[in-house]
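# Dropping a prediction and its sequence here:
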Amino acid sequence: MNARPWWQSAVLYQIYPWSFQDSDGDGIGDLRGIEQRLDYLVDLGIDAIWLSPIFPSPMADFGYDVAEYRGVDSRFGTLADFDSLLASAHARGLKLLLDFVPNHSSDQHPWFLESRSSRENPKRDWYIWREAVPDGGPPNNWISDFGGPAWTWDEATGQYYYHAFLKEQPDLNWRNPEVRAAMLDVLRFWFARGVDGFRIDVLWHIVKHAGFPDNPLNPDWDPATGEMHRVFQLHSTDQPEVHDIAADMRAIADAFGREGDERVLIGEIYLPVERLMRYYGQHGEGVHLPFNFQLIDAPWDARHLARMIAEYEAALPPGGWPNWVLGNHDRPRSATKRGAAQARVAAMLLLTLRGTPTLYYGDELGMENGVIPPDRVRDPRELREPGLGLGRDPVRTPMPWDDSPQGGFTAGEPWLPLGAGWQARNVANELAGSDSMLALHRALLALRRSSPALAIGAIRLIEAEGSVLAYEREQDGERFVVALNLGTEPARLSLTGRPILSTLGNLPSDTPSHLRPDEGLILKVDTPA
């Protein structure tokens, strides 16, 4: 494993800073709070933490509207607090990744304030401005991902500006070489400070068709899915020029890294697999890991998952390393989608597939979507299109550390209410239980860390029937078989091996002929001497 980049054998852990640990009693998580909890993460067994945005921001979209790319928002602390966190993480052998938001800034960023001040301002072309059509309407039919037109009229200068998300998040014009240079310098600033990598927000969005034609209408649009799906984002996303930009980012990351201390780039890209693969680059000059989100929405069906895994593996370009994700700050939690029992099976799947997995904070506890009273809703996605269930607050509720008031997250009033059942489903309680979801994660992560076959080994799908998904992992003669029952009935099993870990806790005494309902099982295949 030492001959490979660290991120290939690593397990990443996403922290939503608002919700992890508050150190000063204001109800909002912060950098000092994260630093206080680093030993928990080391004991859990992860290798790197990724922080959702911590930069100065008006928080129209909770930090994804950046007002200053080279600082820390006062809600989370100071740049000195960040340096302390980074040093403490590195001292414990943990890597630290930041969230880079290159597609758009805040409308309060000095660049946009200049751009908006007049048509003649030197930074006018740093953002995307267009004339109205003859009837005064927006330049085209593009729709914001948060609903409504993606164009906002600016009365003072008499043009529309483009925003793929909120009007408070104007899109940067990456076709302007000055913008490109300034944003690449942001990467250099943080890399020079010691950051180990970046997750790049909405990478596939950052270049638009130069002619700004209308997007094709979606004839099968269902309003329940949100207004953004009323059109196909053919011209507003995934343009060919984005790959040259990704290559520039990769060159910077590679220049700052060295063997054993590589820097990593992870791209947020919601695209079909065949288009996703282009973000690796033709010759490995793209991002290291284009996020693979297929598990989040995949039907929980063994045959479907087997095909999906096989097709994804087959599509990887030479040298491309796979990765897997079960949830994040935008999507429903695994335990809510699949139920508590199958969430354990899903965790075994995530942590035994070939490739780099990313855990979302709290999923190791089996946290479920929170219930947010109407008067506590904070997410602009929900506020703009209420009642569709698209709001993200339920997956961002505070981390429960114990059963004390506010779950040990804060001494004040938490910015969002804690999720249901936190008095029982918290770190302290689950650490004390040998059959808890946290205990399962710790066991899986320990096994993965000690077993090259599970960390970096080859994968071979095993033919199975019904609700069973099975595959083998192998490296240098070490072999494991993973068998997962995605159903609620016993399932026939015809495998060899010695059971070493079950999602149900108690192990069969010998190679079983059946998987129990809702059981995931890892078997060690001993090779002859």
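Received, thanks.
# For the rest of this, base every contact and every neighbour count on C-alpha atoms.
Fine.
# Please name the residues that touch Gly197.
96-98, 191, 253, 263-266 (CA atoms under 8 Å, 6 or more residues apart in numbering).
# Let me fix that, I meant to ask about Arg199.
Shown in contact with Arg199 (CA under 8 Å, 6+ apart): 50, 97-100, 265-268.
# Just put those residues in JSON lines and tack on secondary structure.
Converted to JSON lines, the contacts of Arg199 look like this (DSSP: H, G, I helix; E, B strand; the rest coil):
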{"residue": "Trp50", "secondary structure": "strand"}
{"residue": "Leu97", "secondary structure": "strand"}
{"residue": "Leu98", "secondary structure": "strand"}
{"residue": "Asp99", "secondary structure": "strand"}
{"residue": "Phe100", "secondary structure": "strand"}
{"residue": "Leu265", "secondary structure": "strand"}
{"residue": "Ile266", "secondary structure": "strand"}
{"residue": "Gly267", "secondary structure": "strand"}
{"residue": "Glu268", "secondary structure": "coil"}
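# ok, the contacts of Gly197 vs Ala443, which is closest?
Minimum distance to Ala443 across the contacts of Gly197 is 23.0 Å, recorded for Leu96 (CA to CA).
# what's the helix or strand for the closest one?
strand 95-100 (DSSP states H and E).
# name the helices or strands packed onto that strand?
Strand 95-100 sits against strand 48-51, helix 79-91, strand 197-200, with contacts defined as 3 or more CA pairs under 8 Å, 6 or more residues apart in numbering; DSSP states H and E.
# still on that earlier bit, any chance of the contacts of Arg199 in JSON lines, with distance to Gly25 too?
What follows is the contacts of Arg199, written out as JSON lines (distance: CA to CA, whole Å):
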{"residue": "Trp50", "distance to Gly25": "23"}
{"residue": "Leu97", "distance to Gly25": "26"}
{"residue": "Leu98", "distance to Gly25": "24"}
{"residue": "Asp99", "distance to Gly25": "25"}
{"residue": "Phe100", "distance to Gly25": "28"}
{"residue": "Leu265", "distance to Gly25": "34"}
{"residue": "Ile266", "distance to Gly25": "33"}
{"residue": "Gly267", "distance to Gly25": "34"}
{"residue": "Glu268", "distance to Gly25": "33"}
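# hold the first one in mind and look at this next one:
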Amino acid sequence: MTQNLADTSRPAAEPIAANGAASRGWWRDAVIYQVYPRSFADSNGDGMGDLPGVRSRLPYLKALGVDAVWLSPFYASPQADAGYDVADYRAVDPMFGNLLDADGMIRDAHELGLRVIVDLVPNHSSDQHEWFQRALREGPSSPLRERYHFLPGKGANGELPPNDWESIFGGPAWTRTTNPDGTDGDWYLHLFAPEQPDFNWENQAVADEFRSILRFWLDMGVDGFRIDVAHGMVKAPGLPDLGGSDQLKLLGNDVMPFFDQDGVHDIYRAWRKILDEYPGERIGVAEAWTPTVQRTANYVRPDELHQAFNFQYLGTSWDATELREVIDTSLDAMRPVDAPATWVLSNHDVTRHATRFANPPGLGTQIRTPGDRELGLRRARAATLLMFALPGSAYVYQGEELGLPDVTDLPDEVRQDPSFFRQAGQDGFRDGCRVPIPWSGTEAPYGFGPVAGGPSWLPQPAEWAGLSVEAQTGDPTSTLELYRSALTIRREHADLGAGTSVEWLETPADVLAFRRGSFVCTVNAGAEPVRIAAPGRILLSSTEAVAVDGDTVLPADSTIWWAV
């Protein structure tokens, strides 16, 4: 039966700023590409990606059609957690280059019209940070201990942790120190690895230091900050016990005494004032895991940050009903605070969506099985076109434009995810989405490094030769060319990009359709083809559509863009 697409909802008006004009900003519809530096491009052949490598590939990103580049941490670090354990926030780790390399990369990006967002890690430092090392050396009387959470233990001899909090990576969230005289000392808090002690944001020196760090990188020319664990800096007064033995299962589902405390918003109000001092619309982006999208919206109120990651969308199954619900919820939550919704399918912490959608739903975001590769890629391509059609800003994780799957069969001896080596924490399989991406050639490292047969810090599968940038360029059926076409259309079509609503159209089960002005997006998330009355001219399709007697057959697991 042919299905007609009819309007079933009332579109909302554009948000109005205080001056009466529709509020605007480059971040409202930006497509932001995440670079994981160690896995993007290796300039010197040591097997590790670096800033000169990123700099050399910026023209590729410009041609892809993105608006900004977000780089995961490249600061000086012992690399206990892939750079999220920072020893010096104002220095580049030698494995990535130096400050001159960072400066050159930022300048080149700006010359190409690309903005640069850098990671900031304010919840914790490395245990090799000067402050923490001095706090250990100077003992219990050191004033630097007030910049972290040092507390005496419980029990007769202080042998028990100060409370029952668990580390996100598994095990207790506390480690006991040894005093300078060799006796057992206080405990320190680390919500992640023991090498990542949490800052005490009640201490004024910590707040002062990070305002200085912001200015350092803003003066370098960065256009914004992605704030790691943005929900974690403030802890509940008294650090109360949480109770229960399944704390990790509660994460993201409930307000925890160490996450999403209301006090974090005072920090971001202070940071927003600094961002607004600089020209060019510098932004802050929150990585905030919260129980609801409504709680996420608190981070992007007009006097706080500009964007927040939409993890509820990232975790949604390939299901039409679930997708429509999370889209509506996301747009509804952001509209009152006049912030753009953000959409993301993959990042450096979760299984790539080409593999996630290849497996049955309900397996979480770190999956150990490859699933049905063909099915996963088909759904990933369809999900990408849906994401790019939605109002707001979209994030692309490096390599997803190549249709890369997770590498699920990495040998244990090459894994480096710290949670892999701890019990009862995250699954520890994040290395699978961090394998260096393929650029060219038929032999590893596929252009990731300058020499064929050279090293890469994680091994690449042999079949990735056919997924390289070189192999896919010019092939109209490739995933790379689908991304390039989609981003060109998104940039040129007046009804795509920024906005706060979609106009849902009536559809059969398993199908989504919405209109934005003269643009229509149809998605068949079901396993069977569906015949519809064509709403217009096809602009782009994730897979080949078939015309039948003036109608169009939507293939299973497909998305089509239409010009009405």
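Yep, it's here. Here the structure is a predicted model, which means the values were calculated and not measured.
# could I get the helices and strands packed on strand 95-100 of structure 1 as a markdown table with distance to Gly389 of structure 1?
Formatted as a markdown table, these follow (distance: least, CA to CA, whole Å):
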| stretch | distance to Gly389 of structure 1 |
| --- | --- |
| strand 48-51 | 25 |
| helix 79-91 | 35 |
| strand 197-200 | 26 |
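# Tell me which of those lies nearest to Gly433 of structure 1.
Across those, closest to Gly433 of structure 1 is strand 48-51 (CA to CA), at 25.1 Å.
# so the closest one aligns onto which residues of structure 2?
Matched against structure 2 by TM-score structural alignment, strand 48-51 of structure 1 falls on residues 68-71.
# is it true that Ala394 of structure 2 lies in a strand?
Yes. Counting by three-state DSSP, Ala394 of structure 2 is part of a strand.
# Trace it over to structure 1, please.
Checking TM-score structural alignment: Ala394 of structure 2 goes with Pro357.
# what's the nearest residue to that match if we skip its chain neighbours?
Spatial nearest neighbour of Pro357 of structure 1, excluding adjacent residues (CA to CA, 6 or more residues apart in numbering): Trp324 at 4.8 Å.
# A strand includes that neighbour, no?
Yes. Trp324 of structure 1 forms part of a strand when assessed by three-state DSSP.
# got the contact list for it?
Contacts of Trp324 of structure 1 (CA under 8 Å, 6+ apart): 291-295, 350, 353, 355-358.
# roughly how far apart are the equivalent of Pro400 of structure 1 over in structure 2 and Ala513 of structure 2?
For Pro400 of structure 1, the aligned position in structure 2 is Pro438, judged by TM-score structural alignment. Distance of Pro438 of structure 2 to Ala513 of structure 2, computed by CA to CA, to the nearest Å: 35 Å.
# For those two, indicate the residue with more neighbours.
A side-by-side neighbour count of Pro438 of structure 2 and Ala513, using other CA atoms under 10 Å, places Pro438 first with 30 against 25.
# right, and that one touches Trp464 too?
Yes. The pair Pro438 of structure 2 / Trp464 is scored as a contact, 6.6 Å apart, by CA atoms under 8 Å.
# Tell me the counterpart of Arg193 of structure 1 in structure 2.
Under the alignment (TM-score structural alignment), Arg193 of structure 1 pairs with Met220 in structure 2.
# how much space between that match and Leu51 of structure 2?
Counting by CA to CA, the gap from Met220 of structure 2 to Leu51 of structure 2 is 15 Å.
# and the two? which has more neighbours close in?
Leu51 (28 against 14).
# which parts of stretch 211-221 of structure 1 are buried?
Using 16 or more other CA atoms under 10 Å as the test for burial, stretch 211-221 of structure 1 gives 214-215.
# which residues touch that stretch?
By CA under 8 Å, 6+ apart, stretch 211-221 of structure 1 touches 139-142, 229-236.
# same thing but at 7 Å, please
The list of residues contacting stretch 211-221 of structure 1 from outside it, by CA atoms under 7 Å, 6 or more residues apart in numbering, reads 140-142, 229-235.
# Would you convert those into CSV that also reports neighbour count?
Shown next, in CSV, are the contacts of stretch 211-221 of structure 1 (neighbours: other CA atoms under 10 Å):
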residue, neighbour count
Asn140, 16
Asn141, 18
Trp142, 27
His229, 19
Arg230, 21
Val231, 18
Phe232, 18
Gln233, 20
Leu234, 16
His235, 19
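# so which of the residues you listed comes closest to Leu86 of structure 1?
The closest of the contacts of stretch 211-221 of structure 1, once distances to Leu86 of structure 1 are taken by CA to CA, is Gln233, at 38.0 Å.
# For Val287 of structure 1, see how far away the closest one is.
In terms of CA to CA, Gln233 of structure 1 sits 22 Å off from Val287 of structure 1.
# before we move on, what about Arg37 of structure 1?
According to CA to CA, Arg37 of structure 1 and Val287 of structure 1 sit 30 Å apart.
# Which of the two has more residues huddled nearby?
Val287 (28 against 13).
# Counterpart of the more buried one over in structure 2?
Under TM-score structural alignment, Val287 of structure 1 pairs with Leu305 in structure 2.
# tell me the secondary structure for its match?
In three-state terms, and counting by three-state DSSP, Leu305 of structure 2 is coil.
# can you pull the contacts of it?
Leu305 of structure 2 neighbours (CA under 7 Å, 6+ apart): 268, 272, 283-285, 299.
# so which pair among those is furthest apart in space?
Ile283 and Tyr299 (12.6 Å).
# residues touching the residue mapped onto Glu519 of structure 1 from structure 2, list them.
Under the alignment (TM-score structural alignment), Glu519 of structure 1 maps onto Ser558 of structure 2. Listed by CA under 7 Å, 6+ apart, the contact set of Ser558 of structure 2 reads 379, 382, 523-525, 542-543.
# among those, which recur in structure 1?
Counting by both residues aligned by TM-score structural alignment, their matches' CA atoms under 7 Å, the contacts of Ser558 of structure 2 that remain in contact in structure 1 are 382, 523-524, 542-543.
# Would you mind giving the residues you listed as JSON lines with distance to Thr321 of structure 2 and secondary structure added?
Formatted as JSON lines, the kept ones among the contacts of Ser558 of structure 2 follow (distance: CA to CA, whole Å; DSSP: H, G, I helix; E, B strand; the rest coil):
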{"residue": "Ala382", "distance to Thr321 of structure 2": "16", "secondary structure": "helix"}
{"residue": "Val523", "distance to Thr321 of structure 2": "11", "secondary structure": "strand"}
{"residue": "Asn524", "distance to Thr321 of structure 2": "11", "secondary structure": "strand"}
{"residue": "Ser542", "distance to Thr321 of structure 2": "20", "secondary structure": "coil"}
{"residue": "Thr543", "distance to Thr321 of structure 2": "22", "secondary structure": "coil"}
